[in-house]
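**Q** The following comprises the amino acid sequence and a computationally predicted model.
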Amino acid sequence: MTPAAPPPRVALFVTCLVDLIRPRIGFAAIRALEAAGCTVVVPAGQTCCGQPALNSGARAEATAIAKRTIALLEGHDAIVVPSGSCAATIRVQYPELFEHDPAWLARAEAVAARTYEIMAYLDEVRGWRPDTALDATATYHDSCSGLRELGIKAQPRRLLNHVAGLSLIPLKGAETCCGFGGTFCVKYPAISNAIATEKAAAIDTSGADLLLAGDLGCLMNMAGKLHRDGSAVRAFHAIEVIAGMGGGPAIGEET
């Protein structure tokens, strides 16, 4: 008899926003990955992936961060990230940073090839389906980086459709930016607020109890706008609901 293959050793890249603002997303990611048969490690010494520096034109600083992150994540079967934007930075932009540095390019490409947004990894690679429940209606926002750089759209919906009691309601303009855009909302606050106003109105009129998405930055932006507008819609990272942790405090409700 052929011995069973050992469980994949997965490195969870937590992301700085999750670590600082919403750690329960990280714990939900671990719970879901372990349920999907993975051995999860959280490499010590993680920092930002370097996306803000890269987007701001600070290429030297972004390259230094990328080198440190690549060295930290090498040696794992997969690197899983609960953020489409951070996953895209490692998977798409790291190799571009080192296009003229053959030694580092090979290392960047090797890490990039094993890096996945968490819902894509659970759905496409592991073929896993949740055995959780939540009696609620939810609508889903497709974050820009995950959608446009990684093709993350059907995967979270397939997983959420297996959460017993959860009904998904379409969101008008689901693929439209929420106005966050990382440093965009700092550089262009008036434009960002106008975009967020339209997005919040669409969410509030959807009839959903919950707003779900795959990037904490987008969720913080939308949850903040909904709260300021007096909306009762509560925001969660989709992995929290998928992992059975959607009954706790929503984003912005922590004390």
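**A** Yes, it's here.

**Q** only C-alpha atoms for contact and neighbour calcs from this point on.
**A** Noted.

**Q** what about the strands in this protein?
**A** 9-12, 39-41, 78-81, 115-117, 133-140, 164-169, 210-213, 234-237 (DSSP state E).

**Q** Dump those to JSON lines, plus mean neighbour count and distance to residue 224.
**A** Formatted as JSON lines, the strands of the chain follow (neighbours: other C-alpha atoms under 10 Å; distance: least, C-alpha to C-alpha, whole Å):
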{"stretch": "strand 9-12", "mean neighbour count": "22", "distance to residue 224": "27"}
{"stretch": "strand 39-41", "mean neighbour count": "17", "distance to residue 224": "32"}
{"stretch": "strand 78-81", "mean neighbour count": "26", "distance to residue 224": "23"}
{"stretch": "strand 115-117", "mean neighbour count": "25", "distance to residue 224": "24"}
{"stretch": "strand 133-140", "mean neighbour count": "19", "distance to residue 224": "16"}
{"stretch": "strand 164-169", "mean neighbour count": "16", "distance to residue 224": "21"}
{"stretch": "strand 210-213", "mean neighbour count": "24", "distance to residue 224": "12"}
{"stretch": "strand 234-237", "mean neighbour count": "26", "distance to residue 224": "9"}
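
**Q** Alongside the first one, take a look at this:
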Amino acid sequence: MTPTPPRVALFVTCLVDMIRPQIGFAAIRALEAAGCEVVVPDAQTCCGQPALNSGDRDTAADLAKRAIAMLEPFDHVVIPSGSCAATVRVHYPEILEHDAEWGPRAIALAARTFEILAYLDEVRGWKPEGVALDATGTYHDSCSGLRELGIKRQPRRLLAAVEGLSLAPLAGAETCCGFGGTFCVKYPAISNAIVAEKATAIDATGADLLLAGDLGCLMNMAGKLNREGSKVRAFHAVELLAGMGDGPAIGEEA
């Protein structure tokens, strides 16, 4: 008897929706290849991370409740962003812990919510088939994915299955790129100094491609690399895994 495919809600994220929709399409392609039934809920909005990071817990709680009610019917929730996934998995239960109704619902949803690379690797046990790209990449570990969700080996295992792709080690791969959500807006000079060091380290790898799992980080690093005249091109890892790594890179769309 063929098992019923999990019904997965793809929570696209604000940045992907507004800046790089291709990541969303790549996520759908990879999830379907991994045997999932994928739904993109029409009613989704911001997860509440910017409000939470700015200290507006009331707005964050309101957005959390909206998201929980929308996402509860699905078997799993998959998000192509470590920071947004961590907001749902880690912070929804925290900000709603004293709410008798919503606290348990937040905990239940958190247990079924995953960052996409971790989901494809750990939950679905998937590997890309027939995907090839003759290039050298280097991988940046985004802060939220690494520190809040433990995402480190999963993307590298998945990328190792892309024929022709080799990964060059990145010095300081676990060091912040300087984006930090609202941090880069509040402290632009510090953010720029941090990403300048990161860009130098990326160029030193000799890689063709910069890969990561969070669009905010990728936009920050790609912007600095482009301004410095670097030839390194940036992609979300799921774009390569879905066989979409030969198109325009992040920052090249215009």
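**A** Perfect, thanks for sending it. Small disclaimer: the values here were computed from a predicted structure and weren't measured.

**Q** before we move on, back to that, can you put the strands of the first structure in TSV and add distance to residue 60 of the first structure?
**A** Formatted as TSV, the strands of the first structure follow (distance: least, C-alpha to C-alpha, whole Å):
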stretch	distance to residue 60 of the first structure
strand 9-12	25
strand 39-41	29
strand 78-81	24
strand 115-117	23
strand 133-140	36
strand 164-169	43
strand 210-213	31
strand 234-237	32
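
**Q** and of the ones you listed, who's closest to residue 98 of the first structure?
**A** strand 115-117 (16.9 Å; C-alpha to C-alpha).

**Q** what about residue 76 of the first structure, distance to residue 38 of the first structure?
**A** Per C-alpha to C-alpha, to the nearest Å, residue 76 of the first structure is found 12 Å from residue 38 of the first structure.

**Q** equivalent range in the second structure for stretch 97-113 of the first structure?
**A** Mapping stretch 97-113 of the first structure onto the second structure (TM-score structural alignment) gives residues 95-111.

**Q** contacting residues around the closest residue to residue 167 of the first structure other than its chain neighbours?
**A** Excluding its sequence neighbours, the residue lying closest to residue 167 of the first structure (C-alpha to C-alpha, 6 or more residues apart in numbering) is residue 137, at 4.7 Å. Contacts for residue 137 of the first structure were tallied using C-alpha atoms under 8 Å, 6 or more residues apart in numbering; they are 166, 167, 168, 169, 207, 208, 209, 210.

**Q** go again using 6 Å as the cut-off
**A** 166, 167, 168, 208, 209 (C-alpha atoms under 6 Å, 6 or more residues apart in numbering).

**Q** just residue 114 of the second structure next, same as before
**A** With C-alpha under 6 Å, 6+ apart, residue 114 of the second structure has these contacts: residue 78.

**Q** what about the helices in the first structure?
**A** With DSSP state H, the ranges of helices along the first structure come out as 16-21, 23-35, 51-55, 59-73, 84-88, 94-97, 102-113, 118-120, 144-150, 154-160, 184-187, 189-204, 216-228, 238-242.

**Q** Now distance to residue 10 of the first structure and mean neighbour count too, for the ones you listed, in JSON lines please.
**A** Listed next are the helices of the first structure as JSON lines, based on distance: least, C-alpha to C-alpha, whole Å; neighbours: other C-alpha atoms under 10 Å:
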{"stretch": "helix 16-21", "distance to residue 10 of the first structure": "18", "mean neighbour count": "15"}
{"stretch": "helix 23-35", "distance to residue 10 of the first structure": "8", "mean neighbour count": "20"}
{"stretch": "helix 51-55", "distance to residue 10 of the first structure": "22", "mean neighbour count": "18"}
{"stretch": "helix 59-73", "distance to residue 10 of the first structure": "10", "mean neighbour count": "17"}
{"stretch": "helix 84-88", "distance to residue 10 of the first structure": "14", "mean neighbour count": "26"}
{"stretch": "helix 94-97", "distance to residue 10 of the first structure": "19", "mean neighbour count": "21"}
{"stretch": "helix 102-113", "distance to residue 10 of the first structure": "12", "mean neighbour count": "17"}
{"stretch": "helix 118-120", "distance to residue 10 of the first structure": "11", "mean neighbour count": "28"}
{"stretch": "helix 144-150", "distance to residue 10 of the first structure": "19", "mean neighbour count": "19"}
{"stretch": "helix 154-160", "distance to residue 10 of the first structure": "19", "mean neighbour count": "18"}
{"stretch": "helix 184-187", "distance to residue 10 of the first structure": "32", "mean neighbour count": "14"}
{"stretch": "helix 189-204", "distance to residue 10 of the first structure": "34", "mean neighbour count": "18"}
{"stretch": "helix 216-228", "distance to residue 10 of the first structure": "21", "mean neighbour count": "21"}
{"stretch": "helix 238-242", "distance to residue 10 of the first structure": "16", "mean neighbour count": "26"}
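
**Q** Okay then, goodbye and thanks.
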